[in-house]
Structure formats: structure tokens, C-alpha cells
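Participant: Sequence first, predicted coordinates after that:
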Amino acid sequence: MSLAATGDLVREAAAGGRAVAAFNIITLEHAEAVVAGAERVRTAVVLQLSENAVKFRDGQLLPIARAAAACAEAAAVPVALHLDHVKSPELLRQAADAGFASVMYDAAHLPYGENLEATRSAADWAHANGLWIEAELGEVGGKKGDAPLDPHAPGARTDPDEARRFVSDSGVDALAVAIGSTHAMTTRTAALDHALLARLAKALDVPLVLHGSSGLPDSELAAAVAGGIRKVNIGTALNVAMTEAIRSNLTGADPRPYLAAARTAMTATAAAMISALN
């Protein structure tokens, strides 16, 4: 099957009142597991590579991007490629030639005016090169080991009126909103601000994206989708499954047994979390 377009998958999910699961991958085993999990539940999915994952691979985007694309093209369900949390303009400009249908440009750490200016420039470039673009307003904490923001700290939640202006002025196709989730959570104990989500869904006419979703129980994920979330980013849940499987199977010098166990564990996790959204 040829590579799908992220925007098309999100629109199709929105039309059915669902959300697309978008999994951050680091290794080939991640990509294989996500595709296998999506095939198990017969549902489209997005494979995401973050700027941090590219840095881990010595800054080389193409080797892992080509591997992910090969997994997607061999899949029995639609699979799209998305370049996630990009801050580097140089990396952004590699996306179109590397098989990505979409990109999340991350300037949320900047003051509002600088975020808007940088995001508008990124959106102009993305659209000129056929890419669907996502941005973030408010800040979902927990990236790179940072402590999560206090839910009541300035900038920790997305303001609906500001979000409406930001989307209109930047021209982005989707917006990641900060409503109480946190990146890198290893327990599923977080709770969302569903009243704020309702206000955001009413204020905005672009798809809403939820980051930091690994820390949410199934009931919160389902409620987020019912409230208008149309793309759900998941990463840490895969890494937890992978690490636990490797720890349990780390014997001998051959890496294949423990990597196979890790892939099997991640497949089950991916299938379960996709099912929670649909």
C-alpha cells in the first residue's frame, strides 16, 4: 500500500467521530510493531519521528525515515509518516524529500509573538511543499526530562481566544492543545481538563491534537476523542513496553530474542491504544 497522507487520515477520523493514533518511533522494531498493531485492529495509523529521535540517530533522518516508509508501504492498512516536534528549520526542510506527509513545527516554548512568526513561516514553507502542518499553543511539559508544568502555571494551558487568533494568523492545519497531559509519563494516571477541551473545540475549526497521551487511562482517551480530539500522539507507552520486555528476556549475547519480545510487547500496546480511540 502506498504511503497515506496524514491530513486525509485525520479528516476521515473526524468524519467518523474518531481520532488517529500517531506513534513516535525510535527503532525499526518500533515501526514494525506499530504497523503490526494497526493491522491487528484493521485501523489506519501514523508513524512519527521526532527531532529528538533524529538526534539519537546521529542527526541522520533518511535511514530511519526510509525504514519507516518501507514498513508503511508493506502494511495492509493506511500508514502515514509525520515529522514531530521540529524546531530546526534545516530538519523541517528535509521532510518533503524524505517521504513525510506532515510535520509538527514546535515553537511553543517561545513568547506568543515569536511563536506565531516562526510558525507562520514554517506553515508557508510546508504548504508550498505539499505538507500538512501542526503546531502547538500552550505547553505540554515533560520533554527531554523536564519537570511537567504546574497545570495552573502561565502558559500551561491553551487559551481558546488566543488559539483562535493563532490558527487564523499562522495558517496551520491542526493545533496541539495543552489541556492537562504531560510527555514522558510512565503511569496512566493523568486527567484532562474536559471543560477547556469543549471550549477549544467550539472556538477552533481545525483538528485538535493531544500530546503526552501515554499517561492517560483508556477512559480519558475515549473522553478526549468524544470531546473533539482528532489526533493522539503516543510514545512513552511503547518505550515502557519495549524496556520491560527486554529486561525480562535479556539473556545471552544474541539480541534477536529480546528484540523480538520487545516488538511483540509494543505490538500489543499499539493495538490496545488504537482500539481505545475507536
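Facilitator: Perfect, thanks for sending it.

Participant: Please make it C-alpha for all contacts and neighbour counts, starting now.
Facilitator: OK.

Participant: quick one: secondary structure of the one residue sitting closest to the centre of the chain?
Facilitator: Centroid-nearest residue in the chain, with C-alpha atoms, centre = their mean: Asn233, separated by 3.1 Å. Put simply, Asn233 is strand when judged by DSSP: H, G, I helix; E, B strand; the rest coil.

Participant: my read: it touches Val45, true?
Facilitator: No - here Asn233 lies out of contact with Val45, judged by C-alpha atoms under 8 Å, at a distance of 10.6 Å.

Participant: so what's Arg93 up against?
Facilitator: Contact analysis of Arg93 by C-alpha atoms under 8 Å, 6 or more residues apart in numbering lists nothing.

Participant: burial count for the spatially closest residue to Asp173 that is not a sequence neighbour?
Facilitator: Distance criterion C-alpha to C-alpha, 6 or more residues apart in numbering; nearest residue to Asp173, sequence neighbours excluded, is Ile133 at 5.4 Å. Residues lying near Ile133 (other C-alpha atoms under 10 Å) number 27.

Participant: Same check on Ile229?
Facilitator: 28.

Participant: which non-adjacent residue is nearest it?
Facilitator: In space, Ile229 is closest to Leu208, 4.9 Å off (C-alpha to C-alpha, 6+ apart).

Participant: how close does the one you found sit to Phe23?
Facilitator: Shown here: Leu208 relative to Phe23, a distance of 16 Å by C-alpha to C-alpha, to the nearest Å.

Participant: same check, this time on Ala70
Facilitator: For Ala70 relative to Phe23 (C-alpha to C-alpha), the value is 16 Å.

Participant: Of these two, which one has the most company?
Facilitator: Comparing Ala70 with Phe23 by other C-alpha under 10 Å, the one with more neighbours is Phe23, at 27 against 16.

Participant: Got another one to weigh against that:
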Amino acid sequence: MPLVSTGELVSAAAAGGQGVAAFNVITLEHAEAIAAGAERAGRPAILQISENAVKFHGGRLTAIAAATAAVARASDAPLSLHLDHVESPGLLRAADGEGFSSVMFDASKLSYGANVAATSEAVVWGHARGIWIEAELGKVGGKDGEPPLGAHAPGVRTDPAEAVAYVRDTGVDALAVAVGSSHAMTDRTAALDHELIGALRRAVPVPLVLHGSSGVPDAEIRQAVAAGMVKINVGTALNTAFTGAARAFLAADTKTVDPRKYLVPAREAMTGTVAAFLKVISG
């Protein structure tokens, strides 16, 4: 199936009062598991490659992007390709021509004014090429070794009035907001600020994005989607399933040296995790 655009998937989910899941790709096995999980669940999905994943591949985007796009095109599920948490302007521009229909440009570490200026430039560049741009306002902790942050920590939560101004001044197509989730959580104990989600949904005219959803329980995800979150990002939960299965295999069989022997159960465990999240997020 040809690649679907992220904007199309997000718009369809928003119109139907549903969420659409975006899963992080690090290796070819990730892409294969996400595609297989989407087929198993009968749901669309977004395959996203982060700037950190590109760094893992030696800073070269083309190979992992081409492999991921090839897996997506071979799938029967509607899948899109998204470049995630891009801080480098050079990597942003590298997205053009690699199959990406969307980019999350992350200027959240900058001051508010610098964030607006940098993101506005990214939006102008992206829209000229038909690329949908997501941005982040607020601080979702836990990335790159940062500690997780609670929904009520001072200065962390996304302010609805500021979000309205930010979307207006940047022209972004979607907004990732800080409402209590955190990147890199390996246990599902995050408690979201659902009152804030509702306020943001009422105020902000573009789809809302939840980062760090691996640590959010199913019931909290369902409630967040019902309140107006649309694009739901999942990464660490895939790695937990994959690594757990590989570790269990190698603990039971200490003589195996063929990586295919443990990559098969690891990929299957990740596939099951993808399918389970899709059924929660997409309804």
C-alpha cells in the first residue's frame, strides 16, 4: 500500500473522536513489528524515526528511512512516515525526499521567543514542500536521561492561553503538550491532567499530541483520547517488550549465536505490544 500522509491519518482520527498511534522505529525489526501489529489490529499507524535514532545510525537518515518506508509500503495497513524530535535544521531539511509527510520540529529547549521564531521558519519550509509540522510547548520530561516530571510541577504544564498564541504565531499543524506524561517510562504509572487536556482541546485549534505514552495506563489513554488528544506517541514500551523477549531467550539458551533465533520472539513480542496499544488508542 502506498504511504499515507500523517496529516490524513490525524485528521481522520480527530474527525472520528479517536486517536492514532505513532510508534518509534530504531531498527528494521521495529518497523516490521509496527507494520505487523497494525495489520493484526486492523488499524492505521504512524512510523516515526527520531533524531536520536538517526544518531544511532551514524547520523545518516537515508538508510533507516528507506528501510522503514519499504516496510510500510509492503504492508496492508495504512501507514505514514514521520520524523520525530528534530532539533537540527539540517536533519529537518533532510526529510525532504525521504518519504516523510510530517516532522516534529522540537525547539522546546529554547526560550519562548526563540522557539516561536525557529518553529515558524520550520513551518514555512515544511509547508512549501507539503510537509506537516508538529511542535512542542511545555516540557515533557524523561528524554535523554532527564527525570520524569509531574503534571503539576511548576513551569512544566502547557498553558492554554500560551498554546493559542503559539499555534497562531507559528502556524504549526499539531501541538505536543505537557500534561503529565514522561518519556522513557518503563512502568505504566503516569497520571495525566485531564482537566488541562480538556482546556487545551477547547482552546487550541490544531490536533493535540501526547508524548511519552508508554508510561500511561490504558484507562488514562482512553480518557485522554476522549478528552481530545489525537496523536499518541509510543516508544519505550516497544523496547521493553523486545528486550524482555530477547533477554528471556538468551537466558534459557546460552549457546545460541544466530541473532535470528532471539530476534524472532523479540519482534513478535513487539508486534503484540503494538497491536494492544492500537486497540486502546484507536478504539
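Facilitator: Here it is on my side, so go on. Source: prediction; values computed, not measured.

Participant: Let me see the TM-score of these two.
Facilitator: Overlay of the two chains. TM-score (TM-score structural alignment, normalised by the length of the first structure): 0.99; 278 aligned residues with a C-alpha RMSD of 0.8 Å.

Participant: quick one on the thing from earlier: starting at the chain centroid, how far to the helix or strand where the residue nearest to Asp173 of the first structure lies?
Facilitator: Here Ile133 of the first structure, judged by DSSP states H and E, is contained in strand 132-137. Counting by C-alpha atoms, centre = their mean, to the nearest Å, strand 132-137 of the first structure is centred 11 Å from the centre of its parent chain.

Participant: Check stretch 72-91 of the first structure too.
Facilitator: Using C-alpha atoms, centre = their mean, the offset of stretch 72-91 of the first structure from its chain centre is 10 Å.

Participant: what do you get for stretch 55-69 of the second structure?
Facilitator: How far stretch 55-69 of the second structure lies from its chain's middle: 17 Å, per C-alpha atoms, centre = their mean.

Participant: Pull out the buried residues from that stretch.
Facilitator: Buried residues in stretch 55-69 of the second structure, defined by neighbour count with 16 or more other C-alpha atoms under 10 Å: Leu61, Thr62, Ile64, Ala65, Thr68, Ala69.

Participant: what do you get for stretch 150-164 of the first structure?
Facilitator: Burial within stretch 150-164 of the first structure, assessed by neighbour count using 16+ other C-alpha under 10 Å, is assigned to Pro151, Gly155, Ala156, Arg157, Thr158, Asp159, Pro160, Ala163, Arg164.

Participant: hmm, who's touching that stretch?
Facilitator: 137-141, 149, 177-180, 196, 199-200, 203-204.

Participant: if you set the cut-off to 6 Å instead, what comes out?
Facilitator: Residues from elsewhere that reach stretch 150-164 of the first structure, judged by C-alpha atoms under 6 Å, 6 or more residues apart in numbering: Leu137, Gly138, Glu139, Val177, Ala178, Ile179, Leu200, Leu204.

Participant: got the residue ranges for the helices in the stretch 51-200 of the second structure?
Facilitator: Assigned by DSSP state H, counting those that start in this stretch, the stretch 51-200 of the second structure shows helices spanning 51-56, 62-74, 89-94, 112-127, 160-170, 194-203.

Participant: Check the offset of stretch 197-217 of the first structure from the chain's centre.
Facilitator: 12 Å.

Participant: now stretch 268-279 of the second structure
Facilitator: The answer for stretch 268-279 of the second structure is 15 Å, by C-alpha atoms, centre = their mean.

Participant: Same check on stretch 23-32 of the first structure?
Facilitator: With C-alpha atoms, centre = their mean, you get 12 Å for stretch 23-32 of the first structure.

Participant: Also stretch 95-102 of the first structure?
Facilitator: Centre to centre, stretch against its chain (C-alpha atoms, centre = their mean), the figure for stretch 95-102 of the first structure is 15 Å.

Participant: what about that stretch, how long is it end to end?
Facilitator: End residues of stretch 95-102 of the first structure are separated by 8 Å (C-alpha to C-alpha).

Participant: Name the residues that touch it?
Facilitator: Contact partners of stretch 95-102 of the first structure, identified using C-alpha under 6 Å, 6+ apart, comprise Ala5, Thr6, Leu81, His82, Leu131, Trp132, Ile133.

Participant: Nearest to Glu51 of the first structure among these?
Facilitator: Among those, His82 lies closest to Glu51 of the first structure (C-alpha to C-alpha), at 11.0 Å.

Participant: now that closest one: how far from Gly252 of the first structure?
Facilitator: Per C-alpha to C-alpha, His82 of the first structure is found 36 Å from Gly252 of the first structure.

Participant: Give me the more crowded residue out of the two.
Facilitator: Neighbour totals were compared for His82 of the first structure and Gly252, and His82 leads with 28 against 8 (other C-alpha under 10 Å).

Participant: Where is the longest helix in the second structure?
Facilitator: Longest helix of the second structure, by residue count under DSSP state H: helix 259-282.

Participant: which helices and strands does that helix pack with?
Facilitator: Helices and strands touching helix 259-282 of the second structure, by 3 or more C-alpha pairs under 6 Å, 6 or more residues apart in numbering; DSSP states H and E, are helix 28-41, helix 236-252.

Participant: Which of the contacts of stretch 150-164 of the first structure has the largest number of neighbours?
Facilitator: Of the contacts of stretch 150-164 of the first structure, with other C-alpha under 10 Å as the count, Glu139 tops at 29 neighbours.

Participant: Setting the sequence-adjacent residues aside, check what's closest to that residue.
Facilitator: Among residues not flanking Glu139 of the first structure along the chain, Ala156 sits closest, at 5.1 Å (C-alpha to C-alpha, 6+ apart).

Participant: What residues does the aligned partner of Ala178 of the first structure in the second structure make contact with?
Facilitator: Residue pairing (TM-score structural alignment): Ala178 of the first structure is matched to Ala178 of the second structure. Counting by C-alpha under 6 Å, 6+ apart, Ala178 of the second structure touches Gly138, Lys139, Val140, Arg157, Thr158.

Participant: And the furthest pair within these?
Facilitator: The widest separation within the contacts of Ala178 of the second structure (C-alpha to C-alpha) is 9.5 Å, between Val140 and Thr158.

Participant: Tally up the residues packed near the closest residue to Glu136 of the second structure other than its chain neighbours, please.
Facilitator: Take Glu136 of the second structure and drop its neighbours on the chain: the residue closest to it by C-alpha to C-alpha, 6+ apart is Ala176, 4.4 Å away. A count of nearby residues for Ala176 of the second structure, using other C-alpha under 10 Å, gives 26.

Participant: wait, Ala176 of the second structure sits on Val209?
Facilitator: Yes - between Ala176 of the second structure and Val209 there is a contact under C-alpha atoms under 6 Å: 4.2 Å.

Participant: if we can go back for a sec, got the contact list for the residue nearest to the centre of the first structure?
Facilitator: Listed by C-alpha under 6 Å, 6+ apart, the contact set of Asn233 of the first structure reads Ala22, Phe23, His211, Ser213.
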